[in-house]
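Undergrad: Provided below for reference: sequence and predicted model.
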Amino acid sequence: MDLFNQLILVISVTSFLSFQWLFHRVSPWVSTRVSPGFLRLADKQKVEWNSRTVSTLHALVVGLFCLYILLFDDAINEDPVWGDPTLVKINVGVTTGYLISDLLLIFYYWKAIGDKFFVVHHLAALYAYYYVLGQGMLPYFANFRLLAEFSTPCVNQRWFFEVLGYPKSSRPNIANGMAMAVVFFLVRIAVMPLYYSRMWSVYDTDAFYRVPPGGRAAWIISSICLDVMNVMWMHKIARGCYKVMRSARRHKVGTQENGKTD
């Protein structure tokens, strides 16, 4: 193993340990001081609260680094299959540590945060990232997938509002719900044509055939699996957003007809 790959291994292990520490120590300590409602939660809710807090932090760190790479890393933009993967490997190393950490927590606290779809999601991502970290292939596509992390903070905030008892028709909830639907659509659904058109542009090229069959399977199958789940989640989010907007509109109409507020 060369020096750089040793560094990536250290980054992944450090990431794993850091996210475990954030889950078990930092999140409970900060949450009790920032949100008094945290102390009133049931034990299972506290587990999910800490999990989502860590998830939000990971999404912000990795998402911003991903955007920087996408905008300024000319090497992977010019050669999406075999371009210099240095920065992408660092970002994927951080995400790999997080995914393994989150899988461990999911299995250990299955009754609180167990979700088969998240297990499939994490395993599919780890399978694909194995080829990125091990052989440096497909850096553009691996990095592009991380754009999806920008939707995570709004998704988590929705749960925080719900567990703290915010009415669905409250302004913070509605604003976050709208932001969640828009951001989720932009970074997970609207980008699909761009992603798959770029994939098609390298199909049947020398660069494509240099990728071993296992790497191609990881690239194509994991992409399809993740996007099927993204469409399913988008459908749920859109339905939830529509119901909240209808509820808020009815509340507003009722208030105007009564001539008073509650």
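TA: Happy to help now that I have it.
Undergrad: please make it C-alpha for all contacts and neighbour counts, starting now.
TA: Noted.
Undergrad: okay, helices next: where are they in the stretch 101-250 of the chain?
TA: Taking DSSP state H, counting those that start in this stretch, the helices of the stretch 101-250 of the chain run over residues 110-113, 116-135, 139-145, 152-163, 171-184, 192-202, 206-210, 213-258.
Undergrad: mind checking which of these is nearest Ser51?
TA: Closest to Ser51 of the helices of the stretch 101-250 of the chain is helix 110-113 (C-alpha to C-alpha; 8.3 Å).
Undergrad: quick check: buried residues in whichever helix or strand Leu67 is part of?
TA: Using DSSP states H and E, Leu67 falls within helix 43-72. Of the residues in helix 43-72, 45-56, 58-60, 62-63, 65-67, 69-70 count as buried by neighbour count, 16 or more other C-alpha atoms under 10 Å.
Undergrad: and among the helices of the stretch 101-250 of the chain, the most buried is which?
TA: Mean neighbours per residue, mean count of other C-alpha atoms under 10 Å, is largest over these for helix 139-145, with a mean of 24.
Undergrad: included below, for side-by-side comparison, is a second structure:
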Amino acid sequence: MVINSYRSQAELLRKEYIFADLSAVCSSVIIGIFACKMVYDLCRLISAVCFKGYTNLSKSKQIEWNNRAMSTVHALFISTASMYFTFWSDLYSDNLLRGPITLRSSSFSTFTLGVSVGYFLSDLAMIIWFYPSLGTMEYVIHHLLSVVGVSYAMLTGEAQLYTFMVLTSEATTPGINLRWYLDAAGMKKSRVYIINGVVIFLAWLVARILLFVYLFYHEYIFYDQVKQMHTSGILLVLLVPSVIGVMNLIWFWKIFKGLKKTLAKTQ
């Protein structure tokens, strides 16, 4: 009876988000796309004036320079919001009187996810348009999974906690982008570049390895609540973090080898 009641609640939430609140959802996605365009254009204007080396870059490098500014701003926004919802907000507390945590959402959490969907759509479009200069197939797969997973949580209100846990891993993006900027600026042998590499390694270990271990542990502990979602939601909750987790391990191994190589050159 209780499970059926929660499933009925999930169905009502799905209808509410898809039909009654469709305009608000679409607005948040549009805001995300517009914000990406604004950051991209501002970066292009500011960089041309403030960074002498920018104009000497090739056209493709300038595009990537501006694109990475866009991803950095999104990463700062979504990782901060995700850490708030995951660790500090009472929206996903253990209070059982509020129902399963897998079915909880708010207008603010849904808006936040909509902005992130807008970013992933914008960045995915750029990756495909300029393929493969902005990223290879693994980036396309990563963004497609992100769009599907985040959109589902946004539209249905299901599994938003686990979506925010995954999005917290975006905290590593600013460091990755800074490393690219330092390389483009000819500072690959600087101390800042080395320190940045160490920070990336540690941040990746925490945000994309240990946090994912915690996510899977959390899903195991609360699997009775996970089962109360729709079948498509259960599949996404189990599949998307697993695929992204494997990709994180592959990238982590590459980061480790790169850091080891860089540190060896300094000795």
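TA: Yes, it's here. Note that this is a predicted model, so its numbers are computed, not measured.
Undergrad: returning to what we had before: so the helix holding Leu67 of structure 1 corresponds to what in structure 2?
TA: The aligned range for helix 43-72 of structure 1 in structure 2 is 59-88, by TM-score structural alignment.
Undergrad: right, and the helix or strand after the helix holding Leu67 of structure 1?
TA: Defined by DSSP H and E, the subsequent element after helix 43-72 of structure 1 is helix 74-78.
Undergrad: contacts for that following helix next, please.
TA: Leu70, Trp82, Gly83, Asp84, Pro85, Pro139, Tyr140 (C-alpha atoms under 8 Å, 6 or more residues apart in numbering).
Undergrad: of all the helices of the stretch 101-250 of structure 1, which one comes closest to Lys89 of structure 1?
TA: For Lys89 of structure 1, the closest of the helices of the stretch 101-250 of structure 1 is helix 116-135, at 5.8 Å, according to C-alpha to C-alpha.
Undergrad: residues in contact with the closest one?
TA: With C-alpha under 8 Å, 6+ apart as the criterion, helix 116-135 of structure 1 contacts 5, 8, 85, 89, 92-93, 96, 99, 103, 106, 137-139, 142, 215, 218-219, 222, 225-226, 229.
Undergrad: and stretch 50-65 of structure 2, by the same measure?
TA: Residues external to stretch 50-65 of structure 2 that are found in contact with it (C-alpha under 8 Å, 6+ apart): Arg44, Ser47, Ala48, Ser133, Leu134, Tyr181, Ala185.
Undergrad: tabulate the residues you listed in a markdown table, adding columns for distance to Leu13 of structure 2.
TA: Listed next are the contacts of stretch 50-65 of structure 2 as a markdown table, based on distance: C-alpha to C-alpha, whole Å:
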| residue | distance to Leu13 of structure 2 |
| --- | --- |
| Arg44 | 42 |
| Ser47 | 45 |
| Ala48 | 47 |
| Ser133 | 41 |
| Leu134 | 37 |
| Tyr181 | 43 |
| Ala185 | 49 |
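Undergrad: centroid-nearest residue for structure 2?
TA: Leu167 (3.8 Å; C-alpha atoms, centre = their mean).
Undergrad: contacting residues for whichever residue in structure 1 pairs up with it?
TA: Leu167 of structure 2 maps onto Leu146 of structure 1 when the alignment is built from TM-score structural alignment. By C-alpha under 8 Å, 6+ apart, the residues touching Leu146 of structure 1 are Val62, Gly63, Cys66.
Undergrad: which member of those is positioned nearest Ser197 of structure 1?
TA: Within the contacts of Leu146 of structure 1, the smallest distance to Ser197 of structure 1 is 19.6 Å, found for Cys66 (C-alpha to C-alpha).
Undergrad: enumerate every residue touching that closest one.
TA: By C-alpha under 8 Å, 6+ apart, the contact set of Cys66 of structure 1 is Val88, Asn91, Asn143, Phe144, Leu146, Leu147.
Undergrad: one more: Val155 of structure 1?
TA: Here Val155 of structure 1 is in contact with Met180 (C-alpha under 8 Å, 6+ apart).
Undergrad: what's the match for it in structure 2?
TA: Using TM-score structural alignment, Val155 of structure 1 sits opposite Ile176 in structure 2.
Undergrad: mean deviation of the helix holding Leu67 of structure 1 from structure 2?
TA: For helix 43-72 of structure 1, the mean deviation from structure 2 after alignment is 1.1 Å (mean C-alpha distance after the TM-score superposition for structure 1).
Undergrad: between that helix and helix 152-163, how many degrees?
TA: 160 degrees (axes from the mean of the first three to the mean of the last three C-alpha atoms, to 10 degrees).
Undergrad: mind checking how far helix 43-72 of structure 1 is from the chain centre?
TA: Distance, stretch centre to chain centre, for helix 43-72 of structure 1: 7 Å (C-alpha atoms, centre = their mean, to the nearest Å).
Undergrad: same deal with stretch 41-52 of structure 2?
TA: On C-alpha atoms, centre = their mean, the centre of stretch 41-52 of structure 2 falls 26 Å from that of its chain.
Undergrad: list the buried residues in that stretch.
TA: Asp41, Cys43, Arg44, Ser47.
Undergrad: can you pull the contacts of the equivalent of the last one over in structure 1?
TA: When the two structures are superposed using TM-score structural alignment, Ser47 of structure 2 falls opposite Ser31 in structure 1. Ser31 of structure 1 sits next to Phe38 when contact means C-alpha under 8 Å, 6+ apart.
Undergrad: before we move on, which element is Ser31 of structure 1 in?
TA: Using DSSP H and E, Ser31 of structure 1 sits within helix 27-34.
Undergrad: average distance between that helix and structure 2?
TA: With mean C-alpha distance after the TM-score superposition for structure 1, helix 27-34 of structure 1 averages 1.5 Å from its match.
Undergrad: just stretch 117-131 of structure 1 next, same as before
TA: Compared with structure 2 after fitting, stretch 117-131 of structure 1 deviates on average by 1.1 Å (mean C-alpha distance after the TM-score superposition for structure 1).
Undergrad: how about that stretch, aligned to which bit of structure 2?
TA: Under TM-score structural alignment, the match for stretch 117-131 of structure 1 in structure 2 covers residues 138-152.
Undergrad: state the distance from the closest residue in space to Ile244 of structure 2 that isn't next to it in sequence to Ser133 of structure 2.
TA: Leaving out its chain neighbours, the residue that sits closest to Ile244 of structure 2 by C-alpha to C-alpha, 6 or more residues apart in numbering is His142, at 6.8 Å. Counting by C-alpha to C-alpha, to the nearest Å, the separation of His142 of structure 2 from Ser133 of structure 2 is 16 Å.
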